[in-house]
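>>> Could you look at this predicted model? Sequence included:
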Amino acid sequence: MLISIIAGARPNFMKIAPIVDAIKRAKDGGRDISYRLIHTGQHYDKKMSGDFFEQLGIPEPDANLEAGGGTQAEQTAAIMVRFENELQENRPDLVLVVGDVTSTMACAITAQKLHIPVAHVEAGIRSGDWTMPEEINRLVTDSITNYFFTTSEVANKNLSDSGISDDRIFFVGNTMIDTLLKQMPNFSKPSFWDEYNLAEKQYLIMTLHRPSNVDDGAQLSDLLNVLEGGSHDLPVIFPVHPRTKNNLEKFGIQLKNVKTVDPLGYLEFNYLVKHAKGVITDSGGITEETTVMGVPCMTLRTSTERPETCDIGTNELLGTDPAALSKALEKLLSNEWKKGGIPPLWDGQTAGRIVDNLCEIFEV
């Protein structure tokens, strides 16, 4: 059995690393299973892709489609054309896609048009917000997927409600947490730790990249002003996404307590998260990591596709109103944040369950 595994953007790499390891273990155990790793090139900056292969021990891709850049439509088209050629030259028994990036959707469509079955890891999650390109990617991918591997009971219900039969839904847990737990002993202190006088639970860390937060100058400025004045002199470390960096310069926003740094590698970033007083973000994946590490998390979005991080974990959905962030900071700094727990099956063993299920499905 040959599986083509798709990685296109930063979150994908964390999700495929344990699957690659699990396939290798199954093969070593006598299973007739192998993989071909395809990097679509959707993210092509070294900090956003190359470092992840190095830090997470992922082997060099068997193919790089180099389909980065352009509009959503241009990128989707480039991935589909190049992946079609890849599949025709190296036809697998299954295409495995992860997450909800453009590569996920584009490769799922291409595989199905060539009558190759598709497995979707992290299937069934929904935000209900169709303004997010990721939500469109999820809906399209799940509408043509054959085998659904899910992270939560909420995702299971979303799929069942859309008419997917139970025998195609496999509740396995979260492969991102497999990577997190495996790599936690390897987390490394970033080079600026001493320069900014950082100390355990005595700083905040923030990521912002969504248009609703960073494309409007007044909104971005108001959010950062809350952190400048409401962090009680705690430094705020802000690894700046390229999109956000351009907007900070365009709007002429000056910062003092908020320390901007270049995008960080996985091991350095999660070192900061683990030891932070709290995290402010508009990302989805980070809310999963903070939940498992027990770190308070404030999400600057009006919806989330990961409600278990709020219902069970340490995350709170604040919306995009800067006043809500101010109140949340007061709660955090008064040590009144909820403790939270860890969702079922987020135990570091998810990839093994995925590969076991695939071996059973394909009888290898």
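Arrived safely, thanks for sending.
>>> Going by C-alpha atoms from here, please, whenever you check contacts or count neighbours.
OK.
>>> what about the strands in this protein?
2-7, 34-39, 63-64, 94-98, 118-121, 147-150, 169-171, 204-207, 236-239, 258-261, 278-281, 297-299, 315-317 (DSSP state E).
>>> hold the first one in mind and look at this next one:
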Amino acid sequence: MAKSSRPLQVLCVVGARPNFMKIAPIMRAINHERLGLSGKLLHTGQHYDAAMKASFFDQLNIPEPDVDLGVGSGSHAVQTAEIMKRFEPVLDELQPDAILVVGDVNSTIACALVAVKKAVPVIHVEAGLRSGDRTMPEEINRVLTDQISDLLFTTEKSAAANLEKEGIATDKIHFVGNVMIDTLRFNLTDAVPSKATIDTLLECGQQSDFSRGYGLVTLHRPANVDDPVVLERLLRVLAEVGTEVPLVFPVHPRTRQRIVDSGLDSLLAGTAFYMVPPLGYLEMLGMMKDARLVLTDSGGIQEETTALGVPCVTLRENTERPITVEQGTNTIAGTDPEKIRASVREILDNGGKSGRIPELWDGRAAERIAEIIRCKLEEQHQ
């Protein structure tokens, strides 16, 4: 096949909040003039509102999407099907040389399925991560996307072992590092100081003594917030932790609704466990950087705390990011109050795990990804 005179085109797909931090450095790297690539951005609209756009797209300097599918919320089946229906005509019109998907949300598997059925190469960034828990929708999305991808970029070496075990050819797999950490390093000097965020969010008369530090909490996994028994168990132990160190809890709207619907908001009244609105990326980065500890069920935050050297307690029974436990600052406590208390006590008394920065988490993963994409696509077009 003769080499085309036009730049090789990569259609990059985002759909939900976890994708935005990953796509920012990838778009910068792909569109660097020296590579001769052309990156377009498609937003499925799986998660979208004006505040989110201001706090993620604008803060991270993500370009305006070339295409916005405007799908919105729905059940997993409805959302996945709607993305596929709306994505197909766009793919037919743009005819990219490849599509690039990140992470494990519904947009990832939906767009990958449409592309592979049309013989458009699929590139998966953050491939091979496995929790071993197939009750998690994200785990299903990860496994299936990897099976139909042509080029798989991994963040840690254990991911390649997972992929090879599942029959993925080794020449498709490339260990490049972590694009989430690219974004963290790129924006660290612009992070909003935690004191400014706390002063803005909390009325002075209600504040605890933040001079002894604070903890940061995030909860959003269905297994934790959809079951009122589990949610109550977690809120009770977190309110107890709040007697030792103030906790700031930027609450996902869905989580807040579950707390209210379950009548559990009264548990937090008069405690040093503060529910606040969701934070922008730079505000969240500043809060994470300065925290004494972070308690979370987010996979991305496990990685970010490891990169920042901040002790993390994961409120899940497993993790698809084992390197954060083996090399980083992460401890798996699950939802057992005794394990959570013990993990917090270790951090408050002894500082917790010091950890180290994993290999290739150096802020240049996106550059490596773009260079490999260029080489592979040029090979295909020769």
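Looks like it arrived, so ask away. Predicted, not measured: the structure shown is a model, and the values here were computed from it.
>>> so of the strands of structure 1, which one's packed in deepest?
strand 297-299 (a mean of 28; mean count of other CA atoms under 10 Å).
>>> counterpart of that one in structure 2, which residues?
Strand 297-299 of structure 1 lines up with residues 312-314 of structure 2 when matched by TM-score structural alignment.
>>> with structure 1 superposed, average distance for that stretch?
In the superposition with structure 1, the average deviation recorded for stretch 312-314 of structure 2 is 0.4 Å (mean CA distance after the TM-score superposition for structure 1).
>>> contacting residues around that stretch?
293-298, 302, 305-306, 329-334, 340, 343-344 (CA atoms under 8 Å, 6 or more residues apart in numbering).
>>> before we move on, back to that, can you say which of the strands of structure 1 is nearest to residue 139 of structure 1?
Closest approach to residue 139 of structure 1 among these (CA to CA): strand 118-121, 11.5 Å.
>>> Count the residues that sit near residue 53 of structure 2.
Using other CA atoms under 10 Å, residue 53 of structure 2 has 18 neighbouring residues.
>>> Distance-wise, check it relative to residue 202 of structure 2.
Residue 53 of structure 2 sits 24 Å away from residue 202 of structure 2, taking CA to CA, to the nearest Å as the criterion.
>>> ok, now residue 159 of structure 2?
According to CA to CA, residue 159 of structure 2 and residue 202 of structure 2 sit 41 Å apart.
>>> again, but for residue 320 of structure 2
34 Å.
>>> just to revisit the earlier point, who has more neighbours, residue 159 and residue 202 of structure 2?
The residue with more neighbours, out of residue 159 of structure 2 and residue 202, is residue 159; 24 against 15, by other CA under 10 Å.
>>> how about that one, what's its partner in structure 1?
Aligned counterpart of residue 159 of structure 2 in structure 1: residue 155 (TM-score structural alignment).
>>> and residue 229 of structure 2, what pairs with it in structure 1?
By TM-score structural alignment, residue 229 of structure 2 lines up with residue 218 in structure 1.
>>> I'd like the distance from stretch 293-311 of structure 1 to the chain centre, please.
Distance of stretch 293-311 of structure 1 from its chain centroid, counting by CA atoms, centre = their mean, to the nearest Å, is 13 Å.
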